[in-house]
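>>> Provided below are the primary sequence and the corresponding predicted coordinates.
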Amino acid sequence: MREKKREQYDVVVIGGGPAGLTAAIYCGRAHLSTLLIEKSLIGGLATYTNEIENYPGFPEGTTGLGLMELFHKQAKKFGVRFKLTDVKSVALEGETKEVETFRTTYEAKTVIIASGGRPRVTKAKNEEKYLFDKGISFCATCDAAANTDKTVMVIGSGDAAIEEGTFLSKFAKEVIVSVIHDEGKMDCNEIARDAALANPKMTFIWNTVVESFEGDGHLSRVNLKNLKTGEIIPVDVDNCFEFIGYEPNTEIFVDKVSMSQRQYIITNEHMETGIPGVFACGDVREKELKQVATAVGDGAIAGVGAEKYIAETEMFENQLMQKEKVGLIYVYSAIDAPSRELLPMMQEIETAFNGQVKLNVIDQYKGKSLCERLGCDVEPMTVFYTKAGEVVETSTRCDKKSVAEALNKLVETPVEVAL
């Protein structure tokens, strides 16, 4: 079998929606060699949104496609490369990450997962004909204004369905809700249910699921099926909103990164997944609000995080763990007077060893990730390593005698340090 081609990058971004594009922009602007891989359409689900009125900077509103084209153009301006293909597998552990596609294996120092998600659909007859801009939508926040004075249907009765349906009622003439349960029973919280039932613009068709979608080019009718009687109920509508769940695109990351019960990737506020050099952002991660604005924020954090990780890795390998001299690393806190006052002493010790020792200093607060790499979780601490870069001792003993004794075991010519 022919071996796959290999290419190397600083950063590989998986997913080309708002989060992935933003992360790529930040990485490209930082002069990192950046590749973005998207399996279908640059811009992701946002490109299917007819009108976006709540993204800052566009007082007259914009289209999802138009906004994503601007993101794409800006990323290309900063040298980001794009590859339209499907990712088959990933290897995320270790210093070099691997992202494998059908023809090529991409090696990277960091990987940003921005693969997004997809709305769960009913799988009813003809549904695929009307998805997104042809009558079936999945975001009331995005498309409510476009349905002013229209009749719309909402599929579902969970919190998202009822809350979004209530929001739609501020614009639409009528909101018809298809509920799978018996009359009065919903999956949402009681406050939302009671408010919806009291809303004069909202009507409910109980014990129903979608049988089929109909229309000439654009959706105009939803045929519902009564689960108890089998009766088909035709309902004329202008548009339909489906709120029956959301599924993250995380299949290839199972057992590779930490995930929630719903298979969303778990990150901290820095978009870190827990694997060094691997970040996740946007709708693919466990979060509350899924909007273009929040995806952009996630992507910015992930992009900055990737840049910082690469810079710190290079600093760690080339400066902190240099291999020209025996190494002494002093971890201190700039806001703690006792550990701060030991700095001059450490510098005196370095001088006393006549060029045999290299001192590096880390502020535990500012260099938190560097401390984590060294296994230093308190301050003050000292780390000693050989010219080969092998850590031989990590100690909380920071007095002059202890430090000098530890260094004398490592240098070629021991010295006597005045105490």
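Looks like it came in fine. Numbering: from 1, shown residues only.
>>> drop to CA atoms for contacts and neighbour counts, all remaining ones
OK.
>>> by contact count, what packs against the helix or strand harbouring Glu314?
Applying DSSP states H and E as the criterion places Glu314 in helix 292-315. With contacts taken as 3 or more CA pairs under 8 Å, 6 or more residues apart in numbering; DSSP states H and E, helix 292-315 sits against helix 18-29, strand 104-113, strand 278-280.
>>> List the buried residues in it.
292-307, 309-310, 312-313 (16 or more other CA atoms under 10 Å).
>>> Next, the angle from it to strand 104-113.
Using axes from the mean of the first three to the mean of the last three CA atoms, to 10 degrees, the inter-axis angle of helix 292-315 relative to strand 104-113 is 110 degrees.
>>> Against that first model, consider the following:
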Amino acid sequence: MSDILDVVIVGGGAGGMSAGVYCARGKMSTVILEASAKTGGQAAKTNELENYPGIDQATGPDIMGAFRKHCERFGVEFQRGTVSGIKVEDNGFIKQVTTKEGEVLRARTVIVATGAQPRILGIKGEREFTSKGVSYCATCDADFFEELDIVVVGSGNTAVEESVFLTKFVNSIKMIVLHDEGVLDADRTAQEQAFANDKIDFVWNSTVEEICGEELVNGVKVKNLKTGEISEIECDGVFMFVGTVPNTDFLEGTVELAKGGYIKVDDQMATNVPGVFGAGDVNDKFLRQVVTAAADGAIAAVAAERYMQEEENWQERVLEAEGDVAVMFWNPLDKDGIALMPELEAFCKEKELPLVTVDTYKSQNISGRYNVEDIPTVVRFSKGQEVKRVVRPTAEELQQLA
């Protein structure tokens, strides 16, 4: 494989592997860096995945396994590693992806698909009893609580759906819900399944104040938000489903982040750093589901390929050109640009000046880098540096380029 990869995808969840399929199928040399021993991200820890179009019944691990096989069929290379930082080299094109293990991968583009992890509420006893009765993954730990009584914290889709799944194993579930009676954050179908399940009871208007136990969890203290009363519930385990936080610590100071630490991206999944893209749950977005992560990955991959082609063309034909080059920033739908084109081509032929055209709609990175605000704009470069610029040039102004 070349010393410089076409793309490094950070994260092997639904977004990362979807990007991997599109990148590799587009003949881009592709490496997926995954910190965990298993690929699949959050989806691989979800037992029932019923809302992925076209697949009626399948587990999260099944679907993520199919994603990986698809990647491997097109030649995606998977590597184990935890990314510690991303740096753009001095030429502004090549990126360095550094891992905590000390490895440095160089790539023309990077797609960040590191996803999110369960939110830690910081309840007294939460950290102390993690893996000792406190769990964040029903698929991982359900069988440890067979025929036992548990508490579930949360009322969103994940909390309700995983509670229904847990009833196949446990004796009973008490869901601690901070809303008024009958109000859950989950969608209607999930709510109906939970309300109809005899093993699930609800503790309304309440929050967990403390998780209690000795060596293992044996109960929780619950506060009623309306009365302030503290009560105790005996249980053998606590499952926490209260949202997620993005895995973006390594991006601080490099890529612009939104409130909460999620990545700010545009409609092409591009970040504020040219050639660095985001995909999946790590993005600042409305809906975080497997299907939206897969869509993000596909968009990011196609955008990365287009960016790479544009940059390579720009580097080769303009920045690394031995002689002078004329560059016309234009749009094929702009009448002034269309009218200028034959005149400019004749001028460049006469002066033996190579001509490069840049569509400002398709190549927004390049036109933005050179602050092209009006079209058509013609710029003369010499040894990669701008030496003369004319905007909407007349025939006389065009001669000034010489």
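Everything's here; your move. What you see is a predicted model; the values in this text were computed from it and never measured.
>>> do you know which of the helices and strands packed on helix 292-315 of the first structure lies nearest Ile162 of the first structure?
Among those, the nearest to Ile162 of the first structure by CA to CA is helix 18-29 (26.6 Å).
>>> Just list what the helix or strand just after the closest one packs against, helices and strands only.
As assigned by DSSP H and E, the chain's next helix or strand after helix 18-29 of the first structure is strand 34-38. The contact analysis (3+ CA pairs under 8 Å, 6+ apart) places strand 34-38 of the first structure against strand 5-14, helix 18-29, strand 81-84.
>>> okay, strand 34-38 of the first structure sits on what stretch of the second structure?
Using TM-score structural alignment, the residues of the second structure aligned to strand 34-38 of the first structure are 30-34.
>>> Check how far that stretch sits from its aligned residues in the first structure, on average.
On superposition with the first structure, the mean distance recorded for stretch 30-34 of the second structure (mean CA distance after the TM-score superposition for the first structure) is 0.9 Å.
>>> contact partners of that stretch?
Outside stretch 30-34 of the second structure, the residues that touch it by CA atoms under 8 Å, 6 or more residues apart in numbering are 5-12, 16-17, 20, 23-24, 75-83.
>>> just the buried members of those residues?
Neighbour-count burial (16+ other CA under 10 Å) is assigned, among those, to 5-12, 16-17, 20, 23-24, 75-76, 78, 80-83.
>>> ok, now how distant is the equivalent of Asn331 of the second structure over in the first structure from Leu359 of the first structure?
Aligning on TM-score structural alignment places Asn331 of the second structure opposite Ser333 in the first structure. Note on Ser333 of the first structure: its distance to Leu359 of the first structure, by CA to CA, to the nearest Å, is 16 Å.
>>> Check Val175 of the first structure too.
For Val175 of the first structure relative to Leu359 of the first structure (CA to CA), the value is 70 Å.
>>> give the contact list for the match of Asn331 of the second structure.
Ser333 of the first structure is in contact with 339-340, 363-365, 379-380, counting by CA under 8 Å, 6+ apart.
>>> Among the residues you listed, pick out the one closest to Leu197 of the first structure, please.
Once CA to CA is applied, the member of the contacts of Ser333 of the first structure that ends up nearest Leu197 of the first structure is Tyr365, at 53.0 Å.
>>> so Thr46 of the second structure touches Ile63, yeah?
No - in this structure Thr46 of the second structure lies outside contact range of Ile63 using CA atoms under 8 Å: 10.3 Å.
>>> before we move on, the earlier item: what about Val175 and Leu359 of the first structure, which has more around it?
Val175 (28 against 19; other CA atoms under 10 Å).
>>> could you list every residue that touches the more buried one?
Applying CA under 8 Å, 6+ apart, the residues contacting Val175 of the first structure are 151-154, 165, 168-169, 201-203.
>>> rerun at 7 Å
By CA atoms under 7 Å, 6 or more residues apart in numbering, the contact list for Val175 of the first structure reads 151-154, 165, 169, 201-203.
>>> What lines up with Val392 of the first structure in the second structure?
Counting by TM-score structural alignment, Val392 of the first structure corresponds to Val387 in the second structure.
>>> what sits against its match?
By CA under 7 Å, 6+ apart, the residues touching Val387 of the second structure are 380-381.
>>> To which secondary structure element type does it belong?
Look at Val387 of the second structure: counting by DSSP: H, G, I helix; E, B strand; the rest coil, its state is strand.
>>> wait, what's in contact with Ala293 of the first structure?
Counted by CA under 7 Å, 6+ apart, Ala293 of the first structure has contacts Tyr55.
>>> Return the residue of the second structure aligned against it.
In the second structure, the residue paired with Ala293 of the first structure according to TM-score structural alignment is Val291.
>>> close enough to count as contact, Pro354 of the second structure and Ala326?
Yes - using CA atoms under 7 Å, Pro354 of the second structure is in contact with Ala326, at 6.1 Å.
>>> how about the strands in the stretch 101-250 of the second structure?
All strands of the stretch 101-250 of the second structure, identified by DSSP state E, counting those that start in this stretch, fall at 104-112, 116-118, 134-135, 149-153, 172-176, 200-203, 206-213, 217-224, 230-234, 237-240, 244-246.
>>> Looking at the ones you listed, which is nearest to Pro53 of the second structure?
That would be strand 116-118 among those, by CA to CA, at 22.6 Å.
>>> Check which helices and strands that closest one sits against.
Applying 3 or more CA pairs under 7 Å, 6 or more residues apart in numbering; DSSP states H and E, one finds that strand 116-118 of the second structure makes contact with strand 244-246.
>>> Read off where the strand it packs on ends up in the first structure.
Under TM-score structural alignment, strand 244-246 of the second structure corresponds to residues 246-248 of the first structure.
>>> Going by neighbour count, which residues of that stretch are buried?
Neighbour-count burial for stretch 246-248 of the first structure [16+ other CA under 10 Å]: 247-248.
>>> chain center to that stretch: distance?
Per CA atoms, centre = their mean, to the nearest Å, the displacement of stretch 246-248 of the first structure from the mean C-alpha position of its chain is 14 Å.
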